[in-house]
Each structure stands twice: as structure tokens, then as C-alpha cells.
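Student: no sequence on this one, just coordinates:
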């Protein structure tokens, strides 16, 4: 697929392969391309959690680790996907954003244990980089949609480009 976006439209549709909170038929679908080591991504994570307390929406998280500046972001993304196959993506996702400064192998194992993953399976997935291709697909989809930096948000398929504060993001979602 050589189609690329001008950066304002989401080109990769939501699918069953995505990590989704809420229902796909919600009035508002919010897609975030993020990096677990990116501090602004952590701030936006907290904003989205706050917004989810106020309104119902479909939230989709896609990986976009910026490995040239965040050396542990790829491993963290793979850890989240290793948790996903054990139906615990969102628990791992939250822990990774809550602990952005602690994403080395020992910490990832600690988080896997905390959310009660099958540790042997988790370690095997991480050692074999079982989920690296999935992360790469998210990155490629982001690039096709014009993502070059994180965080990147799309509200109902349209890129959000306003200020990173809860009130403005909520207003854009409700608009």
C-alpha cells in the first residue's frame, strides 16, 4: 500500500487487530499513536483517562515507538502486546505509562508479574520478539497516516492538532 496521508486523515481503519477500549460503534472514535517513553504521551494518557470518566468513546491505542530517542520504547510496546495475547493489554498499557522512567527488562517482568501474566509465556514472547512485527505494522500505519511524532491523535479519522489540554481535547471530541 503506497497510499499516504497529508497528515490530517487516518488511513488505516480500526480492525479487530487493534487494542480497543469501548465499542467500535461509539459516536466518537479516538485513535492514539503513542510511545511509552514519550513524556507528552504519558500526559495525554492521563487526559484521555480523565475524558473517559466523562463521556463514552471508543479508544484505540497504536504503537509508535521512537526508538532513535527512546531506547526502551520498542521493548515496552512488545511487552504490551505480549500482555494483549493474555487479555491484559490495558493493564500493562496503564502500568507502562505510570512508570515511564522504569521500562528496562527487570521492570517489564515485574509489571507482567503484577498483572498476573503467564510469566513463562511472557518471557518467551519477549525473548523471541514475537510481537515486533505487530509493532512495526502500527508504525507503518502511522507513517501512512502522516504520523512522524508522538503523541498523535485522530478523532473520528481526523488528526487533532490543537493544544494538549483536557478541555480542548474534550471540546474537539464533542464537536
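Tutor: Thanks, I have the structure now. The shown structure was predicted, so the numbers you read here are calculated from the model rather than taken from an experiment. Numbering: from 1, shown residues only.
Student: every contact and neighbour count from this point should use C-alpha atoms.
Tutor: OK.
Student: for the host helix or strand of residue 75, buried residues please.
Tutor: In the assignment (DSSP states H and E), residue 75 maps to helix 73-84. The neighbour-count check on helix 73-84 (16 or more other Cα atoms under 10 Å) flags 73, 74, 75, 76, 77, 78, 79, 80, 81, 82, 83, 84 as buried.
Student: give me the residue at the spatial middle of this structure.
Tutor: Residue closest to the mean C-alpha point of the chain, counted by Cα atoms, centre = their mean, is residue 61 at 3.3 Å.
Student: just the terminal-to-terminal distance for stretch 60-79.
Tutor: Start-to-end span of stretch 60-79 (Cα to Cα, to the nearest Å) is 17 Å.
Student: could you list the residues in contact with it?
Tutor: Residues outside stretch 60-79 that contact it (Cα atoms under 8 Å, 6 or more residues apart in numbering): 14, 18-21, 29-38, 92, 96, 103-104, 108, 122, 126, 129-132, 135, 138-139, 142, 149-150.
Student: ranges for the strands of the chain?
Tutor: Secondary structure of the chain by DSSP state E: the strands cover 19-21, 29-34, 58-63, 152-155, 158-159.
Student: the structure to be compared is supplied as follows:
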């Protein structure tokens, strides 16, 4: 509690300092003082005499923002539960698409944490064959150069019914992602290479990936891997490869 209060104090102090820097007139040798209206002068005087009031206002404003974000996220999660089929859309599903519990992963093929989560998730799904698994693309293009090319390549494989085979190849082999690797994987999987090449460079590929990214944003998801455990009564978001929490939610919903 004390650390949280200290953080709030520091954040408020920093913002107040910024207000003072902006509002206080600069020295005459730097620039002519800004002429202020009587109202502006009165506001500045309040800030100078009662910084605690400003701090309280800033804290209340920030707290309200956080509350609004939490409410928006809760509403978005409830929409996922109520309209699961629409949320899944054309995303690849491993297992029963009408399973009583669905595990949805937002992932980046180049994310090392997603790679680490691959085998544990596969084992979890083997233990719970009644759970469906949905993959959503969330390429972190600011961090990983191959995230988007890999996503497009996997999406194109999915157009020929081979998404999960491509997914397994990229995650399981341990071979680094590279532009020259994707055609080799496509060939090994027996894909029509001309069609695959056309699909991965298509506008449709980018639109499908962008749609997943938008969904992540609406749910406040910014990192990978991130999961949603969707049951008939709830949607539980899980950040990171927290397999213990994921399995606990699955077990409790299937009891």
C-alpha cells in the first residue's frame, strides 16, 4: 500500500512539476513573459498555493481512466463469451470448434516466450482433448523482424488446410525464422507453392492478421503469449505462459 501511494505521489509530483514548467514565465533574457488573463493568473495562483488540490485532481483523473479501461475490458471479454463464434471467425481451430471450453492464444511466431509455451500447451491439450484451441496472430513487428512474414506464411498455409502443420513446423523445430525457410516448409508440407506464394503476399493475408491485432487491442492485450480461457460462464484472460492458472480454470469448468 505504501509503495502504491508513493508511486501515485511521484507521478502526481512529476505532473505538477510539468505544469509549473509550462506555466511559470521564463526569464526575460530567454523570452518575453507570456501575458496572462486574470483568469489564468487566478488558476496559476491556486496551483502555487494548493498543489495538493492539483495532485488530488490528477490522481482522481488517473484513477477514473483506469476504472474506465477496466470496465471496457470487462465488457469486451463478456462480448467474447456471448459471441464466441463471431470472435473466433475464420481463425484456425485445433480440436472441436464447438468444445465446452476454448483456449485462445494470441501469439507471435518469433516471440521466445511463445516458443517456450508451445510444448506445454500441446501437452495440456493432450490431457484435455475436450478443449478447443484457437490461434490468433499478434506479430510484435516493433520487436521481431520475422513476426509478420511468419504470420503471413502460416496464414497462407491455412488457405490450403495446413495451418496447424505449418504452426508445428515453425514452433517445434527450433530452427530460426528466415525468409528462405517458409518456402521450404511449404514445399515439405506439399502445398501448392504458386498459390501459397500468392496468398501470403495478398491483401487478404494482411487484413486477416490486422483483424486479430484489432481484437487484441480491444481486449487490452499488448504482449505475447496471451490467452483467453472461454467457458460457458466466463472468459478468463491469462497473461504469459501461466499454464497453472490456465489448467486450473479448465479443470474447474469441466468438473
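Tutor: Here it is on my side, so go on. Not measured: the values here are computed from a predicted model.
Student: superposed, how do the two chains score by TM?
Tutor: Remark: TM-score between the superposed chains equals 0.87 [TM-score structural alignment, normalised by the length of the first structure]; 172 aligned residues with a Cα RMSD of 2.3 Å.
Student: TSV please, covering the buried residues of helix 73-84 of the first structure and showing distance to residue 49 of the first structure.
Tutor: Shown next, in TSV, are the buried residues of helix 73-84 of the first structure (distance: Cα to Cα, whole Å):
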residue	distance to residue 49 of the first structure
73	21
74	23
75	23
76	20
77	19
78	22
79	21
80	18
81	20
82	22
83	20
84	19
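Student: need the strands of the first structure in CSV (columns: distance to residue 42 of the first structure).
Tutor: Listed next are those as CSV, based on distance: least, Cα to Cα, whole Å:
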stretch, distance to residue 42 of the first structure
strand 19-21, 17
strand 29-34, 9
strand 58-63, 13
strand 152-155, 12
strand 158-159, 19
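Student: identify the residues contacting residue 31 of the first structure.
Tutor: 59, 60, 61, 62, 153, 154, 155, 157.
Student: any idea what the residue nearest to the centre of the first structure aligns with in the second structure?
Tutor: In the second structure, the residue matched to residue 61 of the first structure (TM-score structural alignment) is residue 135.
Student: same check on residue 39 of the first structure?
Tutor: Using TM-score structural alignment to pair residues, one finds that residue 39 of the first structure aligns to residue 112 in the second structure.
Student: from residue 143 of the second structure, how far off is that match?
Tutor: 11 Å.
Student: looking at the two, which is more packed in?
Tutor: residue 112 (13 against 10; other Cα atoms under 10 Å).
Student: what about the helices in the first structure?
Tutor: 39-54, 73-84, 89-98, 105-114, 119-127, 132-144, 166-174 (DSSP state H).
Student: give me the mean distance between the fifth one and the second structure.
Tutor: What that stands for is helix 119-127 of the first structure. Once fitted to the second structure, helix 119-127 of the first structure is off its aligned match by 1.7 Å on average (mean Cα distance after the TM-score superposition for the first structure).
Student: and for the fourth one?
Tutor: Once fitted to the second structure, helix 105-114 of the first structure is off its aligned match by 0.7 Å on average (mean Cα distance after the TM-score superposition for the first structure).
Student: which elements pack onto that helix?
Tutor: helix 73-84, helix 89-98, helix 119-127 (3 or more Cα pairs under 8 Å, 6 or more residues apart in numbering; DSSP states H and E).
Student: dump those to JSON lines, plus distance to residue 44 of the first structure.
Tutor: Output for those, formatted as JSON lines (distance: least, Cα to Cα, whole Å):
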{"stretch": "helix 73-84", "distance to residue 44 of the first structure": "16"}
{"stretch": "helix 89-98", "distance to residue 44 of the first structure": "10"}
{"stretch": "helix 119-127", "distance to residue 44 of the first structure": "27"}
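Student: which one of those helices lies nearest to residue 172 of the first structure?
Tutor: Of all those, the one in closest proximity to residue 172 of the first structure, counting by Cα to Cα, is helix 89-98 (23.5 Å).
Student: now what about that closest one, what contacts it?
Tutor: 19, 36-37, 42, 45, 76, 79-84, 103, 111-112, 115.
Student: okay, angle between that helix and helix 73-84 too, please.
Tutor: 150 degrees (axes from the mean of the first three to the mean of the last three Cα atoms, to 10 degrees).
Student: quick one on the thing from earlier: for the match of residue 61 of the first structure, which non-adjacent residue is spatially closest?
Tutor: residue 105 (5.2 Å; Cα to Cα, 6 or more residues apart in numbering).
Student: can you name the residues that contact the one you found?
Tutor: By Cα under 8 Å, 6+ apart, the contact set of residue 105 of the second structure is 133, 134, 135, 136, 225, 226, 227, 228.
Student: rerun at 10 Å
Tutor: Each residue near residue 105 of the second structure by Cα atoms under 10 Å, 6 or more residues apart in numbering is listed here: 114, 121, 133-138, 224-229, 237-241.
Student: same check on residue 121 of the first structure?
Tutor: Contacts of residue 121 of the first structure (Cα under 10 Å, 6+ apart): 82, 83, 85, 86, 127.
Student: to which residue of the second structure is it aligned?
Tutor: In the second structure, residue 121 of the first structure lands on residue 195 (TM-score structural alignment).
Student: for residue 173 of the first structure, same thing?
Tutor: Match for residue 173 of the first structure (TM-score structural alignment): residue 250.
Student: pull the number of nearby residues for its match.
Tutor: Residue 250 of the second structure, neighbours per other Cα under 10 Å, totals 22.
Student: my guess is residue 246 of the second structure contacts residue 131, does it?
Tutor: No - with contact defined as Cα atoms under 10 Å, residue 246 of the second structure does not reach residue 131; the gap is 11.5 Å.
Student: now the common contact residues for the two.
Tutor: Common neighbours of residue 246 of the second structure and residue 131 (Cα under 10 Å, 6+ apart) are 103, 124, 229.
Student: what separation do you get for residue 13 of the first structure and residue 105 of the first structure?
Tutor: Counting by Cα to Cα - residue 13 of the first structure and residue 105 of the first structure are separated by 32 Å.
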